[in-house]
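S.K.: here is the input, now give the coordinates:
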Amino acid sequence: MTTPAKKRLFLLDAYALIFRGYYAFIKNPRINSKGQDTSAVMGFMNSLFEVIKKEKPDHLAVCFDKGGSAERVEMYEAYKANRDATPEAIKISVPIIQEILTAMHIPVIEKMGVEADDIIGTLAKQAEKQNYQVFMVTPDKDFGQLVSENIFMYKPARMGNGVEIWGIPEIQERFGVEHPTQVIDYLGMMGDASDNIPGLPGVGDKTAKKFIAQFGSLEGLLANTDQLKGKMKEKIIANAELGILSKKLATIFIDCDVTFDEDDFELSKPNIEKVVELFTDLEFRRLTEQFIKMFNEGSPENNGLTTTAAPTKNTKEEKPVAGAGQYSLFGNDTSKTAIKAKDFQGFLNHENTPHFYQNITSNYAIKLFVEKLLQQPSVCFDTETTSLNPLEAKLVGIAFSWEKQKGYYIPIPEDDEKANKTLALLLPFFTHEKIEKIGQNLKYDIKVLAQYNIPVNGALFDTMLAHYVINPDMRHNMDVLAETYLNYQPIKIEELIGKGRKQISMREVPLAQQTEYAVEDADITYQLKRFFEAELNDANNGKLFREIEIPLLRVLAKMETEGIKIDKAFLTQLSKELEKDILQLEKTIYQEADEEFNIASPKQLGDILFGKLKLVEKPKKTRTGQFSTAEDVLAELADKHKIINDVLAWRGLVKLKNTYVDALPKQIEATTGRVHTDYMQTVAATGRLSSNNPNLQNIPIRTERGKLVRKAFVPRDENYVLLAADYSQIELRIIAALSQEETMIEAFKRGEDIHASTAAKVFNVPLEEVTREQRSNAKTVNFGIIYGVSAFGLSNQTNLSRAEAKELIENYYKTYPKLRDYIDDQIEFARENGYVSTVMGRRRYLKDINAKNHVVRSAAERNAVNAPIQGSAADIIKVAMIKIQEELDKNNFRSKMLLQVHDELVFDIHKEELEVLQEMIKTAMQNAFSLSVPLDVDLGIGQNWLEAH
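M.R.: Modelled structure (predicted):
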């Protein structure tokens, strides 16, 4: 007679899994369109679903802490007292998780004053006696003490790792014990910092294991202290009671007032409609699909619900690979059977997500493909190339998809003549005005195709840009989006081409793998478009996406392709001058320190300033215990010793030389002789563009030597000049308009110097008597208000005392009372709605606006004020850029728009077009958006950027 298999009970440690899930997303929090941080809920549900899918448990329950452990706090008041406050996002998430569990008919077990550890311990031991195998689902090592022949720790998978199941052998190996109950002695000896259990001073992991091997238990150790020596003996004798207390605190109770009832804990069919309703409200599309697939697939009744989960893989008989062209591209049209099978190679694969991807190789087959392609209203395409630099990249192939889990790949020959013939066949698609082109980071594809003289016409939909508009604080690369929205992990590029020295070109990858990788990208991007289109409309951001971000994509592609000329000889000479000054500063610093040392080494510099010269009594230190020599730390000590200013000057010159003067010539593109920065639309959450390779937005302009770098940027030849067009104080004008502060609005309308005007009012002096220092202080407040400047911050930025700074801010708000009201209104709106908006509807979600932690909440409040101002300025200059480029294109001007640096645009202007374009550019910028305050634009012209600026 065979023994019946044991039933299995899974007990989930709720808070451990919730915290783990929340922090797994900490660098990429899941924020929905309402501004709600759903990371904790999503992380926990992922863990729960993983258990249900993998283990198909008979019985399951989720155990929560409630009010902490009353008994342990009574034993030791400081128990868990050192823990940080629970993040607000987790506090808000717990009731939601419990509501979902209730709808899933999964028991939620909690008891006031009892920890989940003790609930799990009690239930595990009860179930074991009823012939159950018990799996404690938790990452917490403390549960090792409960492990037995039928009780196991089930440690959830982390990224890239499988689940770990710890039985007795694993506990023995991990803790160096003979029996799992000795884990309590191990914890009692070494303590537990996370729970504030003190343990025995001086006893760590290795020592605890040694003592357990030698004495068997904590009590055994304390009874044999005569066998110990030195300070360790003294410490253990002196702290014996602390050790006994620690062991009690570390012991998981197994006699709580809870009862295991197998009927109550049996996993049963959930209330599907309720769970879907909750998931829909949270905007968990992927989890909804998973849930329906797990609990609803195969049911006779589908409760009116449908699943978009991937279908079961088809057999070859159902979808033959041979002659796949007839199946996938032409349906049942047998007139195409003359095409050879080798012209179409189909692939039905990739783990559990069946799809049908084809490559098409002959020109005749490509022509037939294009016929089909031109019938589609919307198509996703994706280029595969030999380089990430679009100006150097050669096309290897192009993938297309217009139907979920189906797509096509056209390899592009390496030979230029053959490549152009293949691309000529595809040209009707790219030039077709009525076919929408979908892509991920389309700017790159457009720039690559431009090298082959192929324009990309018609409407565009860029999934990277769409997601940026929807959720600017998340990451927007395709792998993240696929995993977040489609629960799908795409093939990594490293799997095809490797990395480092052994990296190969995409052209060297076998055609079948190229097809699989490239079409997958197009397929996934096509699927993502469906999600994002709906979300853009839900958040009323469709117009911003279609009328600003997408047109700007084309503008930036032209600017980046154009590039700007660099005077390499000037930079070479400037580098020599800087090198000379740097060496002179080094000699001076060595004299001041009375020894030579590595100025670039924070440790050596710290030892000189604070160890040898002892500039301050209690210098700041880093986390590693070294003296801090950070910029702000040194700036505060500038009056202590001349060496500080010399070190700061040395750092400034070294950075200028290394980052710009020496680096810019190396970034000149060999094929064009110019520098081509890459403008990124999806980095700054406020809507601002950022610049990379090289970063032209961080060129220092506050120092005379820093300004000289701009002198290296020159027109293309003697027939051109550079023109710089700069919005004057646009952020102050926007805050005046949004707050409707009449005093400030009138000052702008009269064309007054706003900083002098502000100084006259807050210091109560006539405008003509305002001093340079008063104007400077007023300027600091004017710009500081946008960033929530405090009296402390203002005093640090000026020569004012904290009391004077406080008085100045108070006078400022008395002068501009509506500004205070506007700031308060913005913060209140953010509290109620979870986001703020620019003048053009761009949203910034503020997940911490209602946080209990003052520091976290204050940062969100500052963003509530700053984001609409900075974001509106960004939106306005983007509109101006679009309008200017339209005029340049429409009139076939030879002049080009080259750079955007915050509120400034730089143009390469043909001298014959200068007069007309000065007027056009200024008008376009001033009329980009209508405010109650005029937008003022300053124009400058020169033979280099410094002159023009």
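
S.K.: use CA for all of it now, contacts and neighbours both
M.R.: Will do.

S.K.: and Ile582, how close does it get to Asp607?
M.R.: According to Cα to Cα, to the nearest Å, Ile582 and Asp607 sit 21 Å apart.

S.K.: have a look at the protein and report its longest helix.
M.R.: Ranked by number of residues, the top helix in the chain under DSSP state H is helix 854-890.

S.K.: what is it packed up against?
M.R.: helix 550-562, helix 730-739, helix 772-786, helix 817-833, strand 835-837, helix 914-926 (3 or more Cα pairs under 8 Å, 6 or more residues apart in numbering; DSSP states H and E).

S.K.: between the helix or strand following it and helix 550-562, how many degrees?
M.R.: Downstream of helix 854-890, the next assigned helix or strand under DSSP states H and E is strand 896-901. Interaxial angle, strand 896-901 versus helix 550-562 (axes from the mean of the first three to the mean of the last three Cα atoms, to 10 degrees): 110 degrees.

S.K.: let me see the contact set for the nearest residue to Ile734 once chain neighbours are set aside.
M.R.: Counting by Cα to Cα, 6 or more residues apart in numbering, the nearest residue to Ile734 once its immediate chain neighbours are dropped is Ile869, at 6.3 Å. Counting by Cα atoms under 8 Å, 6 or more residues apart in numbering, Ile869 touches 731, 734-735, 786, 838.

S.K.: this one as well, want them side by side:
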Amino acid sequence: MSKKLVLVDGNSIAYRAFFALPLLNNDKGVHTNAVYGFTMMLMRILEEEKPTHMLVAFDAGKTTFRHETFKEYKGGRQKTPPELSEQFPFIRELLDAYQVQRYELVNYEADDIIGTLSAQAEKEGFEVKVISGDKDLLQLVSKNTTVDITRKGITDVDSYTPEAIAEKYGITPEQIIDMKGLMGDSSDNIPGVPGVGEKTALKLLKEYSTVENLLTSIENVSGKKLKEKLEEYREQALMSKELATIFRDAPVEVGINNLTYEGYNEEKIISLFKELGFNSLLDKMGAPEAGMKEDLEDIQFERVTAIDETILQDEAALIVEMIDENYHRAEIVGFGIAHAEGQYFIPAELAVQSSAFKTWLCDESKRKYVFDGKQAIVALKWRGIELKGIDFDLLIASYILNPADSTEDMATIARAKGYAQLQSDEAIYGKGAKRHVPEEGILAEHIARKAAALCQLREQMLKELEENEQYKLFIDLEMPLSFILAEMEYQGVKIDSGRLNSMGLELGERLREFERNIYELAGTEFNINSPKQLGVVLFEKLNLPAVKKTKTGYSTSADVLEQLADAHDIIPQILHYRQLGKLQSTYIEGLKKVIHEKTDKVHTRFNQTLTQTGRLSSTDPNLQNIPIRLEEGKKIRQAFIPSQEGWVIFAADYSQIELRVLAHIANDEKLIDAFNHDMDIHTKTAMDVFHVKAEEVTANMRRQAKAVNFGIVYGISDYGLSQSLGITRKEAGKFIDRYLESFPGVKEYMEESVRDAKAKGYVTTLLHRRRYIPEITSRNFNLRSFAERTAMNTPIQGSAADIIKLAMIHMAARLQEEKLQTKLLLQVHDELIFEAPADEIEKLKELVPEVMEQAIELKVPLKVDYSYGPTWFDAK
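M.R.: Alright, predicted model coming up:
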């Protein structure tokens, strides 16, 4: 068997991982992104390289023997971020768990350790692989040594052999040192020869081979300036080469034979991954199936054959287990109950036939802890069973505590809270085509464990909610909202199938009309939906300028075509054709597929625990994304009708709610005054930004003011505004500057939001909803800029989301109090849609605006517009 030694530059890989990944934290607040990235690299190495021997080398300290030659060596480097420093002990612990040798040597760098060991290994006939993010190590490449340099990510690498170096640089590995001597290395503060870059250095080395040869032949070098620089910095070039040279005879005390790799310690790795919160890696290495099964303690539970009072207590955890996420049609595979007396599995058939169990389920006085109460309520209601008395919802609590984690797997949430006695649903049921219900013994234990976990986690999570000042958000907003959403999902919205079919026929004719126009403009027939064929027509036949190319040909993406909108009449036709095609497939045909055969309704599912801002979204079907800016898209709403004869659709939406929230949060006097005097806010903005009177504001000024008003809410950049308004970035930047000068309160709010996020690591809404923003301290400019925009806009968007949720809760209470038949059907962004008997409309015209406008008290009034009609389309 051939011997293979893998040598890893530990510091380099750790740094790469830290800066390549956003800041991650475990549940104790310890940063883990560098450890995570390092782990990913380590797993890849072990899987792909299969080393017989391995070592990870680290720098021992800041000072090395090179500082004696040049005291400014590595002098320009910034101090290691504390968020990275705190992760090195975990990286060392990780290597120990993987049983990989690690080593550092005082007065030497990791490079010198790697250089020394690779030289020894070559002599002993080893194949050597070196892994680093630092190209200095390319000088070690030889017939037997390959160097892998990490790219932008962590696990992607470029492999360098002597042939690869020759192909890329046109020099030998030994000449890498000479190249560094001439061009220097800013990352190590190696000066080189000023004015000599990589291109010049390579040209000189191809002619003179080494720095020494070059310096003895300066008179032959072409270019007066270059000659002068080489002469002036002769000694600096030689010193730079010396600094760049890896020392291959360092006093390394560990021998090659001590570096044998014999496999990892699974128990230690699982323990460490649990501590770090690396749940996906636990799954990846097979821990949930291989390790955790052995790790799980025995659980005492009872398979119930007869339901009695000892099981149905006044307070208990309840699991309603389904394995299909579409719980409108999902089969319930069993129930779990846990309380102080024990844990129980109840077979589904026994439970749904037990009148005692069904009575307990619908008894409001019996307090139940659940995981995803909305799902359980709807699933049971479809089977004619009421579920009431829900007192705690683990999924909602987890979402409030960590909105970035959108997992709906209970085991993942439990592990993050230190509870490891539960396997993932995937481990039990499988996934995709292999998803199945296991034999009853496995199923029973899994469901009983879930119920036990609920009991264990409830107190801990309630305590965390209290500590975060989020208990009221949980108990007064999200919990009651889940019951309202459950009712809305069950209620559904009636669809006029006949109207939908006729719209489909109309759209089909419109699409054929566009096809004919496109063929005529192209001068040929082709498959418009084929990017390849379309690219040939546009960029070869019609000779339009190719904006972007892909591996398979010309790019014909929407952004490319939009840039060419004025270049040819065919482009607007293609864009419109695509939009109509999406309407036809996604909304006309898509809606037909999800109409319930028994109710003639669509029963969308509202995602309450998905978005980081707190906004609701919907799926199966997604009713929040119907493209209403397109007239044909808006008409799709004609198919949404009341469920009863003589009823109408009533729609009410908040006017400019996010700008009103901004005025309140930013406490900007001008914005507050404008809203309090019911001014058109876009006209007011234009007046202040352009320094004109109201009557002097043109339509274009108002359009620009509107763009910046809403852009500010979403943290728009000068680039974003320039694209929106069709102006230059410079003009857009000036516009934003003028806006912030005009509204100093907004400017102060934006700056304060970023400061707060950097100090705390999160921002909050008016109702204390948090969004964690670890990227706010990233060294990566793009990540940091996005995080800063997020810090500015999340409190606004999140507060607006909280307000409409409050309105839904207050509205449901008032409808019940007033004994109205009106039903809340949908929530779409800032809009609530009801169906109501015609004789309740006059009452709704007073009640709905009153309730929505009084949902919360702000420094400015909330304003609600309403409309109604026979369809959703007519109600807008």
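
S.K.: in the stretch 51-200 of the second structure, mark out all the helices, start to finish.
M.R.: Using DSSP state H, counting those that start in this stretch, the helices found in the stretch 51-200 of the second structure span residues 66-69, 82-85, 88-97, 110-123, 162-169, 175-183, 198-208.

S.K.: returning to what we had before: out of the helices and strands packed on helix 854-890 of the first structure, flag the one nearest Val379 of the first structure.
M.R.: With Cα to Cα as the measure, helix 550-562 is the member of these nearest Val379 of the first structure (16.4 Å).

S.K.: for the most centrally placed residue in the first structure, give me its contacts.
M.R.: Per Cα atoms, centre = their mean, the C-alpha nearest to the average position across the first structure is that of Arg475, at 3.8 Å. Contacts for Arg475 of the first structure (Cα under 8 Å, 6+ apart) come out as Asn28.

S.K.: tell me the contacts of the alignment partner in the first structure of Gln656 of the second structure?
M.R.: Superposed on the first structure with TM-score structural alignment, Gln656 of the second structure falls opposite Gln729. By Cα under 8 Å, 6+ apart, the contact list for Gln729 of the first structure is empty.

S.K.: and for Leu242 of the first structure?
M.R.: By Cα under 8 Å, 6+ apart, Leu242 of the first structure lies in contact with 198-200.

S.K.: closest one of the residues you listed to Asp678 of the first structure?
M.R.: Nearest to Asp678 of the first structure, judged by Cα to Cα, of the contacts of Leu242 of the first structure is Pro198 at 53.9 Å.

S.K.: residues near the closest one, how many?
M.R.: Neighbourhood size, Pro198 of the first structure [other Cα atoms under 10 Å]: 21.

S.K.: contacts only, for the closest residue in space to it that isn't next to it in sequence.
M.R.: Distance criterion Cα to Cα, 6+ apart; nearest residue to Pro198 of the first structure, sequence neighbours excluded, is Gly191 at 5.0 Å. Gly191 of the first structure makes contacts with 197-200, 246, as judged by Cα under 8 Å, 6+ apart.

S.K.: apply 6 Å and report the result again.
M.R.: Gly191 of the first structure is in contact with 197-199, counting by Cα atoms under 6 Å, 6 or more residues apart in numbering.

S.K.: next, the equivalent of Val765 of the first structure over in the second structure: secondary structure please.
M.R.: Taking TM-score structural alignment, Val765 of the first structure has Val692 as its aligned residue in the second structure. Of the three states, Val692 of the second structure takes coil according to DSSP: H, G, I helix; E, B strand; the rest coil.

S.K.: the residue nearest to Val692 of the second structure when sequence neighbours are not counted: which element?
M.R.: Closest residue to Val692 of the second structure apart from its sequence neighbours, by Cα to Cα, 6+ apart: Ala686 at 7.6 Å. Following DSSP H and E, one finds Ala686 of the second structure within helix 681-690.

S.K.: average distance between that helix and the first structure?
M.R.: For helix 681-690 of the second structure, the mean deviation from the first structure after alignment is 2.2 Å (mean Cα distance after the TM-score superposition for the first structure).

S.K.: quick check: angle from that helix to helix 657-666?
M.R.: Angle between the axes of helix 681-690 of the second structure and helix 657-666 is 50 degrees (criterion: the same axes, to 10 degrees).

S.K.: how about the helices in the stretch 401-550 of the first structure?
M.R.: For the stretch 401-550 of the first structure, helices defined by DSSP H, counting those that start in this stretch occupy the ranges 416-431, 442-450, 463-470, 478-486, 493-497, 511-538, 542-544, 550-562.

S.K.: residue in the second structure matching Val683 of the first structure?
M.R.: By TM-score structural alignment, Val683 of the first structure lines up with Leu610.
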